[in-house]
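Student: Provided below are the primary sequence and the corresponding predicted coordinates.
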Amino acid sequence: MRVLIKAGRSLARRVLARMGFVAPRRTPIAKFLGSEIKSEVTKPQYDNDSRVKRARKNAKHLDSLLDLRGKHVLEIGPHLGDLSVVLASEYGCDVVGIDPLTHPNWPEVQQHPRIRLIEGDIANPPPLENESFDLIISFVVWEHIRHPWSALQHCQRLLKPTGKKFLRANLYRSAIASHLYRQVKEPWPHLMFSPDEIRARFNRPDLGWAFWVNKLTYQQYLFYFRQLGFFITHEHFWQVHFDREYYDANEQTLGLYPEWDLKTDFFEVVLEFDPRQPKRPIPDPVYRLPKWRKYLARKWLRFQGA
């Protein structure tokens, strides 16, 4: 009976959230211990067929979470525009992409009437109309943004109050965050060695632009989301193989970091606003005292002052 009551309450809350009467409930971070984690990460391939296949797979995943069809979408970091093309051609989306790096194939991609690609930084974007996008999406881009707080602020500004933001990002403390996993077989080289030491130790004079990753932890992301009024309605984690033998041999350095951070490679979230008070900061209950404790605290201070 208790199970039925709990299931009924959960269903009722989801229905009320859809209707706008209650805020959507965030998946707790503790759930990573269960089915919210994948234990393997497939290294991406970059030939044309693999790119198209990956774009269609990502679009299908987005559609299951966001209901893509006919939406006005802002893609952060479209790169070669593979996903933008699929969204416009197969889902009827109007897509604006913003990326600090232009690519030779952009003129061809923009021949599609529903696609516009802009050279720029989402942390300091070119003029775009406030609250003009239904969806904002980004795949493994946010870790390379140098001002992620400003970028999230602009996403909040550009997103409609009923809009949704999809974010998948690499975390700095993961074993493959250096983006050197094709050439360097040791995990966590960016935590173990300085850039100069990596160049010398692994004979890698050019580390590549992707080596630079901001150092945000997932807890810092959560703090940013709360400040901007984003509730998490979908949460997912990926973990790569954790090399216990390597960790034990180098615990003097790696032991400075939480083990969960070292194991967790990517996170993925869908962010939404409270329909009753969109974009209003979300108080952290850790810092909120119950009313009776506030009352006693005031009485105690008055007593001490007397």
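Tutor: On my side now, so go ahead.
Student: when you work out contacts or count neighbours from here on, use the C-alpha atoms and nothing else.
Tutor: Will do.
Student: ok, and what's touching the helix or strand harbouring Glu245?
Tutor: In this assignment (DSSP states H and E), Glu245 forms part of helix 244-249. Applying Cα atoms under 8 Å, 6 or more residues apart in numbering, the contact partners of helix 244-249 are 254-255.
Student: just stretch 107-116 next, same as before
Tutor: With Cα under 8 Å, 6+ apart, stretch 107-116 has contacts from 81, 84-85, 88, 93-97, 117.
Student: ok, and for that stretch, which residues are buried?
Tutor: Under the neighbour-count criterion of 16 or more other Cα atoms under 10 Å, stretch 107-116 has 109, 114-116 buried.
Student: cool, stretch 236-244 as well?
Tutor: Going by 16+ other Cα under 10 Å, stretch 236-244 has these buried residues: 236-240, 242.
Student: again with stretch 161-175
Tutor: Buried, per 16+ other Cα under 10 Å, within stretch 161-175: 161, 163-175.
Student: Serialize the contacts of stretch 107-116 to JSON lines and add fields for neighbour count, distance to Glu129 and secondary structure.
Tutor: Converted to JSON lines, the contacts of stretch 107-116 look like this (neighbours: other Cα atoms under 10 Å; distance: Cα to Cα, whole Å; DSSP: H, G, I helix; E, B strand; the rest coil):
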{"residue": "Gly81", "neighbour count": "22", "distance to Glu129": "22", "secondary structure": "coil"}
{"residue": "Ser84", "neighbour count": "29", "distance to Glu129": "20", "secondary structure": "helix"}
{"residue": "Val85", "neighbour count": "22", "distance to Glu129": "22", "secondary structure": "helix"}
{"residue": "Ala88", "neighbour count": "21", "distance to Glu129": "20", "secondary structure": "helix"}
{"residue": "Cys93", "neighbour count": "21", "distance to Glu129": "18", "secondary structure": "coil"}
{"residue": "Asp94", "neighbour count": "21", "distance to Glu129": "15", "secondary structure": "strand"}
{"residue": "Val95", "neighbour count": "24", "distance to Glu129": "14", "secondary structure": "strand"}
{"residue": "Val96", "neighbour count": "19", "distance to Glu129": "12", "secondary structure": "strand"}
{"residue": "Gly97", "neighbour count": "24", "distance to Glu129": "14", "secondary structure": "strand"}
{"residue": "Leu117", "neighbour count": "23", "distance to Glu129": "15", "secondary structure": "strand"}
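Student: below is structure B, check it against A:
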Amino acid sequence: MNLRAGVLKALRHLPEPRDEAAIRAAIAARDLVLGRKPAPFARPQKPAPSPMVRRPTGLPDVPSLPEDQQWLLPQGITGSGHKVRSLYETGDGGGRSYDIELLEQLNTEYRGKRLVPSPPSYSDTALAESARRRVGWVNAMVGLAGQRTLEIGCGNGFEVWSLAHNLGCDAHGVDVTHYRPWDQLQGEKVHFECADLAAQSPYQPGSFDRVLSFTVWEHVTHPYAMLKATYDLLKPGGLAWIRANLHAGPQASHRYRDIYFPWPHLLFTDQVVRDWDVANGRRPIGHAWVNRLSWLHYEFYADQLGFEVAHRAFTETRIDEEFYTRFEDVLGRYPRTDLQRDYFLLVLRKPL
């Protein structure tokens, strides 16, 4: 018999291969019969990482670090916490107090160069004209004529009325506050609801072709929940048009009618501004309540919910460099991009 034939004959007499569990059971049975103490099984080896797992690439081979006792330490050094000189000083603003006196000083200084030179009027006529311009703006971007629309944060309701009477929309408005003009404006195609969409929606899912909102989102306590409600209320392929203030922008205090310099809400506490209101004979209202979301939060939320971004834009105010340098101890804590972005405009599409 040659060697090859002998090997093949031997292989034919080998037992059938068994899996690991069967082998362990056989060994345990043998030890039990012979009265042996079962031997512990070795831990299974950790499986090799999947080839799909990302690993660092292109890094040099680094030799192992020496043991701790082999590291050299500086000896005889004193005064390690004392500065000799620094190119930049931040922190306490050189002992500056952000108080009523400073607020009044800045307001006097900026009276002739106001952040918003001509604030819009709040008269009924001016608000109605503003509503006409707003609705025309949105219509030019997303097409509103004949659509079933919802305005989130509709306020007095002038935009909702304009949607119905000028563009033939089945127009709905929702707000957490019931406004007096609603009773005069509502009609066959003009509808209002006092509700908080972030908590509970009075509308059926997939009810609207278009959702719009004008500078309201910054006042929403739970903006993610509100954006989710918007997604749910849109029909597939529907569009949401959202414009809102950003917290770090120079106008976010909403006090630009009587506080003339930028970023008062970042420099002064609500209490200081309330005290200033009282000192000037006004009702103490402080800063407007604005959530602290940046643009990146909104972008992340939209992506998480599955929206497609059809359009994005920003309204920016150039940074007053002299003012920024004076108050860099506070303003330097914010990204400069955020400090100059007053508003964002976002058009979101719900996928088909």
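Tutor: Right, received. Where do you want to start? A quick note: this is a predicted structure, and the numbers were derived from the prediction, not measured.
Student: which ones among the buried residues of stretch 107-116 of the first structure map onto helices?
Tutor: Among those, the ones falling in helices (DSSP state H) are Val109.
Student: show me what Val234 of the first structure aligns to in the second structure.
Tutor: Careful, residue 234 of the first structure is His; it's not Val. When the second structure is aligned by TM-score structural alignment, His234 of the first structure is paired with His311.
Student: separation between Leu185 of the second structure and Glu109 of the second structure?
Tutor: Separation of Leu185 of the second structure from Glu109 of the second structure (Cα to Cα, to the nearest Å): 44 Å.
Student: again, but for Tyr324 of the second structure
Tutor: 15 Å.
Student: between these two, which is the more surrounded one?
Tutor: Tyr324 (17 against 13; other Cα atoms under 10 Å).
Student: map the more buried one onto the first structure.
Tutor: In the first structure, Tyr324 of the second structure lands on Tyr247 (TM-score structural alignment).
Student: do the same with Arg4 of the second structure
Tutor: In the first structure, nothing lines up with Arg4 of the second structure, judged by TM-score structural alignment.
Student: secondary structure element for Arg4 of the second structure?
Tutor: helix 3-12.
Student: where does the helix or strand just after that helix end up in the first structure?
Tutor: Using DSSP H and E, the next helix or strand after helix 3-12 of the second structure towards the C-terminus is helix 20-34. On the first structure, no counterpart of helix 20-34 of the second structure exists by TM-score structural alignment.
Student: and stretch 119-137 of the second structure, by the same measure?
Tutor: With TM-score structural alignment applied, stretch 119-137 of the second structure matches the range 43-61 in the first structure.
Student: buried ones in that stretch?
Tutor: Those would be 51-52, 54-56, 58-60, for stretch 43-61 of the first structure by 16+ other Cα under 10 Å.
Student: longest strand in the second structure, by residue count?
Tutor: Longest strand in the second structure by number of residues (criterion: DSSP state E): strand 234-245.
Student: give me the helices and strands touching that one, please.
Tutor: Packing partners of strand 234-245 of the second structure (3 or more Cα pairs under 8 Å, 6 or more residues apart in numbering; DSSP states H and E): helix 124-142, strand 208-214, strand 341-349.
Student: 10 Å instead?
Tutor: Judged by 3 or more Cα pairs under 10 Å, 6 or more residues apart in numbering; DSSP states H and E, strand 234-245 of the second structure is in contact with helix 124-142, strand 148-152, strand 208-214, helix 223-233, strand 308-316, strand 341-349.
Student: looking at these, which is buried most?
Tutor: Most buried of these, by mean neighbour count (mean count of other Cα atoms under 10 Å): strand 148-152, with a mean of 24.
Student: ok, how many other residues are close to Pro205 of the second structure?
Tutor: Pro205 of the second structure: 14 neighbours (other Cα under 10 Å).
Student: part of a strand, is it?
Tutor: No: counting by DSSP: H, G, I helix; E, B strand; the rest coil, Pro205 of the second structure is located in no strand; its state is coil.
Student: what's the counterpart of it in the first structure?
Tutor: Going residue by residue (TM-score structural alignment), Pro205 of the second structure aligns to Asn130.
Student: residue contacts, its match?
Tutor: Going by Cα atoms under 10 Å, 6 or more residues apart in numbering, Asn130 of the first structure touches 154-160.
Student: quick one: which of the residues you listed is nearest to Tyr224 of the first structure?
Tutor: Nearest to Tyr224 of the first structure out of the contacts of Asn130 of the first structure is Gln156 (Cα to Cα; 11.1 Å).
Student: thanks again, I'm all set now.
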